[in-house]
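# take this sequence and fold it.
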Amino acid sequence: MTTRPEIVLVRGDITRQDTDVIVNAANSSLLGGGGVDGAIHRRGGPAVLDACRTLRAGHYGRGLPTGQAVATTAGNLAARWVVHTVGPVHSTREDRSGLLASCYRESLRIAAELGAGTVAFPAISTGIYGWPMDDGARIAIRAVREAAAGSVREVRFVLFDQPAYDTFAKALAEDEATGR
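Okay, the predicted model is just below:
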């Protein structure tokens, strides 16, 4: 029987989390950007960018595809690794929820392969990529609940502000009420 990881909600700065893995809501270039991506690259320092450049020079020459994940060093972060994943841009004409769920599943798969016990996630795609927070929270929690998490015993959703925290808390309560 597989044990599901405990889901914990934290209001704060993901770059300050002392976990085995911090998940980066990256862009496909892997070379840094705004929001969570920029913050992780700034705090992680040059080692994170150097590792991403190595990935781009190799297997990911065209960038990391949406919904996939890859790990690098965490540089100066308290974490051991950064798992980079590229979330989808929200669309009202096309259902991309499967790609968003894949970001969480693939990140957990990579974390488990690394032997990680704790993983910190941001609210992937809910910033500049425009995903509605309530739908993003529902998809994130369901994907984590349904994923084979291996060694991962705790998944921490780190939400930057109170409205995001409240939205995730509501989605988590609804998920627990349905007995998923």
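# switch to C-alpha atoms for all contacts and neighbour counts from now on
Will do.
# residues touching residue 8, list them.
Residue 8 makes contact with 154-157 under the criterion C-alpha atoms under 8 Å, 6 or more residues apart in numbering.
# quick check: it is in a helix.
No. Residue 8: not assigned to a helix; according to DSSP: H, G, I helix; E, B strand; the rest coil it is strand.
# correct me if wrong: residue 152 contacts residue 112.
Yes. Using C-alpha atoms under 8 Å, residue 152 makes contact with residue 112 at a distance of 6.0 Å.
# which of these two has more neighbours?
Each of residue 152 and residue 112 has its neighbours counted (other C-alpha atoms under 10 Å); residue 152 has more, 24 against 20.
# quick check: chain neighbours aside, which residue is closest to the more buried one?
residue 117 (4.1 Å; C-alpha to C-alpha, 6 or more residues apart in numbering).
# now residue 131
Residue nearest to residue 131 in three dimensions, not counting chain neighbours: residue 90, with 4.9 Å by C-alpha to C-alpha, 6+ apart.
# touching, the one you found and residue 96? I think so.
Yes. Residue 90 is within contact range of residue 96, at 7.0 Å (criterion: C-alpha under 8 Å).
# counting neighbours, go ahead and name the busier of those two.
The neighbour count for residue 90 versus residue 96, taken as other C-alpha under 10 Å, is higher for residue 90 (19 against 16).
# this one next, for a side-by-side:
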Amino acid sequence: MASDLLSPAEIPTVGDLYRQKRLQHYHSQVEPSKTLNGIISFIRNDITKLKVDCIVNAANSSLLGGGGVDGAIHRAAGESLLAECAALDGCDPGDAKITSAYELPCKKVIHTVGPIYMHEDSPDQTLRSCYRRSLEVAVENSMKSIAFAAISTGVYRYPSDEAAEIASEETRKFLDMPVNNGKLERVIFCNFVEKDMESYEWKIPQFFPPTPEELGQTNGTST
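Below is the predicted model:
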């Protein structure tokens, strides 16, 4: 394997970033959770270099490849990915389908189709469904670690700050469900451009705030 591959163990969690004073915290109405903060990560990197169980491709409805991260994933996976995708008969916006990863270092690829921001009446609901369905498909296929590309924030023009808020909120809701306890060990938001990374730096603390322990405080409790 190439030396530039990254495993989940090499990527700091939100809890790590708080303890290292590398992530600023803001007022949040959400209950801090040491457990959840040990699951969530966000980085700026090439998603095709992540050695996780599955990555989430921001695909188009044909599933036959395209530009941006979609094209990068298809190129890195090789022609066999295109052949498998061609047999899936496309994918509706907000839904997700899983394939093998072929030459990628991950085990599986989950393809989800995000909304074109100015072309849909309720793009927020479609984007929420993308994250929810991708997480559901990962759990259904016994994936333990999942990395998301930034969905719809490129040529589909979804505002990065709004997209990061939806991704964070939907992931928190999913992980908070008792039926999903322990199903996912790591959820990584992998951003390729700076604007997406900056949005997660602002939004993640609102949905995954630090525990007193992560702030270096001795009082208080955490879940």
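# show me where structure 1 has its strands.
In structure 1, the segments counted as strands under DSSP state E are 6-11, 21-26, 69-73, 81-86, 118-121, 154-159.
# what sits against residue 86 of structure 1?
Taking C-alpha under 8 Å, 6+ apart, we find residue 86 of structure 1 in contact with 25-28, 64-69, 103.
# who wins on neighbours among those residues?
residue 25 (29 neighbours).
# ranges for the helices of structure 2?
Assigned by DSSP state H, the helices in structure 2 fall at 14-19, 34-37, 68-77, 79-86, 123-140, 160-176, 194-207.
# right, and these - which one's nearest residue 112 of structure 2?
helix 123-140 (5.9 Å; C-alpha to C-alpha).
# equivalent range in structure 1 for the closest one?
Per TM-score structural alignment, the counterpart of helix 123-140 of structure 2 in structure 1 is residues 96-113.
# chain center to that stretch: distance?
Centroid separation for stretch 96-113 of structure 1 versus its chain: 8 Å, with C-alpha atoms, centre = their mean, to the nearest Å.
# isn't residue 49 of structure 1 right up against residue 29?
No. Taking contacts as C-alpha under 8 Å, residue 49 of structure 1 lies outside contact range of residue 29: 10.9 Å.
# out of the two, which sits in the more crowded spot?
Ranked by neighbour count (other C-alpha under 10 Å), residue 49 of structure 1 and residue 29 place residue 49 first, with 21 against 18.
# for the more buried one, give me its contacts.
By C-alpha under 8 Å, 6+ apart, the neighbours of residue 49 of structure 1 are 30-32, 41.
# so which residues make contact with the match of helix 123-140 of structure 2?
21, 23, 66-71, 83-88, 90, 119, 124-125, 136, 139-140, 143-144, 147-152.
# span of stretch 79-93 of structure 1 from start to end?
38 Å (C-alpha to C-alpha, to the nearest Å).
# for that stretch, which positions count as buried?
Of the residues in stretch 79-93 of structure 1, 79-90 count as buried by neighbour count, 16 or more other C-alpha atoms under 10 Å.
# go on, stretch 150-164 of structure 2?
150-154, 158, 160-161, 163-164.
# okay, the residues you listed in CSV with distance to residue 45 of structure 2 next?
Below are those laid out as CSV (distance: C-alpha to C-alpha, whole Å):
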residue, distance to residue 45 of structure 2
150, 11
151, 15
152, 17
153, 16
154, 15
158, 20
160, 16
161, 18
163, 18
164, 16
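# residue in structure 2 matching residue 50 of structure 1?
Looks like residue 50 of structure 1 aligns to residue 83 there (TM-score structural alignment).
# check structure 2 and tell me which residue is nearest its centre.
residue 148 (2.7 Å; C-alpha atoms, centre = their mean).
# surely it and residue 186 touch.
No. Counting by C-alpha under 8 Å, residue 148 of structure 2 does not reach residue 186; the two are 11.0 Å apart.
# got the contact list for the aligned partner of residue 157 of structure 1 in structure 2?
Aligned counterpart of residue 157 of structure 1 in structure 2: residue 189 (TM-score structural alignment). Listed by C-alpha under 8 Å, 6+ apart, the contact partners of residue 189 of structure 2 are 40-43, 147-150.
# roughly how far does the residue nearest to residue 152 of structure 1 sit from residue 74 of structure 1?
Distance, residue 117 of structure 1 to residue 74 of structure 1, by C-alpha to C-alpha: 15 Å.
# which one's more surrounded, those two?
residue 74 (26 against 18).
# all set now, cheers.
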